[in-house]
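Engineer: Any chance you could fold what I've pasted below:
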Amino acid sequence: MTTREETLALWHAQEKEVRARLAAPGVSTLADLKAGSGMAFLQKIWDGQLPSVPIGETLDFIPVEGEPGRIVFQGTPDKRHYNPLGSVHGGYFCTLLDSAVGCAVHSVLPQGLGYTTLELKVNLIRTLTDKSGPVRAEGKVIQVGKQVGIAEGRILDAEGKIYAHATTTCLIFPLP
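Structural biologist: Below is the predicted model:
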């Protein structure tokens, strides 16, 4: 069994490796988006061939793992993310989970299709603080059809403790 310290060491090493590959934040073009499948587009971002996503820089989270139908983002919440009550704002949870579940749907789309979130349902289970350490949001596809994609996600810490759960419904559409 892996200890918390071993998991944290692995997570920190993986984050460092990914950050070394990412390009500066920016916005990809529609031509970039249309050039390949959803997974190919995401892979180009992760390989530094396309700009990294600005919201990731704003909230300090990055993609750390991905395959078709499953995407994982990692972030370390700190006091910049706090609400007036002294814990991490719910928007941090929601943004991390929306990124994971939305990208999970995107990762299975063929070339020429895009998506947008229609609905995001998030259950906050426990508080995140600056003491929580890195957390991971893992998004997994449940079903993707011609017009609708559904995925679920969780935020977990290095011990496997769950902090939030989400489901999403995404609209699938042809890119213009």
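Engineer: CA only for contacts and neighbour counts going forward, please
Structural biologist: Fine.
Engineer: The residue lying closest to His106 once chain neighbours are set aside: neighbouring residues, count only.
Structural biologist: In space, and not counting its chain neighbours, His106 is closest to Gly38: 5.1 Å by CA to CA, 6 or more residues apart in numbering. By the measure other CA atoms under 10 Å, the count of residues near Gly38 is 24.
Engineer: Next up, the contacts around Gly38.
Structural biologist: When contacts are counted by CA atoms under 8 Å, 6 or more residues apart in numbering, Gly38 touches 106-111, 113-114.
Engineer: End to end on stretch 77-85, go ahead and measure it.
Structural biologist: Distance between the boundary residues of stretch 77-85 (CA to CA, to the nearest Å) amounts to 15 Å.
Engineer: Residues touching it, excluding its own?
Structural biologist: Residues external to stretch 77-85 that are found in contact with it (CA under 8 Å, 6+ apart): 59, 87-89, 92, 128-135.
Engineer: To compare with the earlier structure, here is another sequence to fold:
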Amino acid sequence: MQSGKVPAPPIAKLLGMQLRDVSKGCVVMEMEATKKHWNPMHTLHGGVMCDIADAAMGSAFFTTLDDDESYTTVDLHIKFLKPVITGKITASATVVKRGRRLGYIECEIRNDEGELVAKADSSCIVLREEN
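Structural biologist: A predicted model of the protein is given here:
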């Protein structure tokens, strides 16, 4: 892991996300969904759920990197399973496969009652510093 720390992505501050748990290949992030995060139907905007999933999955993948490596997301897929109005949402991300060049990460997002509200997955590519 790079220098033993996982930096919170800058978007986390804007949306109110917080890192709750970090271990190699796993990250849990939380945020409080409020009216300011709503779409026109008065439910949590899907882009906000994508943001917390992407932040959690990227942070989980970050924990697998060596000091001379970075990464970028190649793709992200999300399935919205239940609407969220307001309340805490928790994104739990796990690196399922970490290869030399590619990684595959999965994420579950749950509401404050523990119900699964979305599932996401993404692929990341490892970037290495040129010598």
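Engineer: Would you check the span in structure 1 matched by stretch 66-85 of structure 2?
Structural biologist: Aligned by TM-score structural alignment, stretch 66-85 of structure 2 corresponds to residues 110-129 of structure 1.
Engineer: which parts of stretch 31-49 of structure 1 are buried?
Structural biologist: Of all the residues in stretch 31-49 of structure 1, those buried under the rule 16 or more other CA atoms under 10 Å are 33-34, 36-48.
Engineer: ditto for stretch 136-150 of structure 1
Structural biologist: With the criterion 16+ other CA under 10 Å, stretch 136-150 of structure 1 contains buried residues 136-142, 144, 148-150.
Engineer: residues contacting Gly90 of structure 1?
Structural biologist: Gly90 of structure 1 makes contact with Leu124, according to CA under 8 Å, 6+ apart.
Engineer: and stretch 48-66 of structure 2, how far from the chain's centre?
Structural biologist: Its chain's C-alpha centre and that of stretch 48-66 of structure 2 lie 4 Å apart, by CA atoms, centre = their mean, to the nearest Å.
Engineer: could you list every residue that touches the closest residue to Ala164 of structure 1 other than its chain neighbours?
Structural biologist: The spatial neighbour of Ala164 of structure 1 that comes closest, neighbours along the chain excluded (CA to CA, 6+ apart), is Leu124 at 4.5 Å. Contacts were defined as CA under 8 Å, 6+ apart; by that measure Leu124 of structure 1 touches 90, 93, 163-165.
Engineer: Nearest residue to the middle of structure 1?
Structural biologist: With distances taken as CA atoms, centre = their mean, the residue of structure 1 nearest its centroid is Ala100 (3.0 Å).
Engineer: Report the secondary structure state of Ile52 of structure 2.
Structural biologist: Look at Ile52 of structure 2: counting by DSSP: H, G, I helix; E, B strand; the rest coil, its state is helix.
Engineer: counterpart of it in structure 1?
Structural biologist: For Ile52 of structure 2, the residue aligned by TM-score structural alignment is Leu96.
Engineer: Not counting sequence-adjacent ones, nearest residue to its match?
Structural biologist: Here the nearest residue to Leu96 of structure 1 in space, its sequence neighbours aside, is Ala137; by CA to CA, 6+ apart that works out to 6.3 Å.
Engineer: what's the nearest residue to the alignment partner in structure 1 of Val96 of structure 2 if we skip its chain neighbours?
Structural biologist: With TM-score structural alignment defining the correspondence, Val96 of structure 2 maps onto Ile142 in structure 1. Take Ile142 of structure 1 and drop its neighbours on the chain: the residue closest to it by CA to CA, 6+ apart is Ala151, 4.8 Å away.
Engineer: Can you tell me the element the equivalent of the one you found over in structure 2 falls in?
Structural biologist: Taking TM-score structural alignment for the superposition, Ala151 of structure 1 sits opposite Ile105 in structure 2. Ile105 of structure 2 belongs to strand 102-110 when assigned by DSSP states H and E.
Engineer: Provide a list of residues in contact with Gly103 of structure 2.
Structural biologist: When the contact criterion is CA under 8 Å, 6+ apart, the partners of Gly103 of structure 2 are 61, 95-97, 123-126.
Engineer: Verify the stated contact: Gly58 of structure 2 with Thr73.
Structural biologist: Yes. At 7.4 Å, Gly58 of structure 2 and Thr73 qualify as touching, with contact defined as CA atoms under 8 Å.
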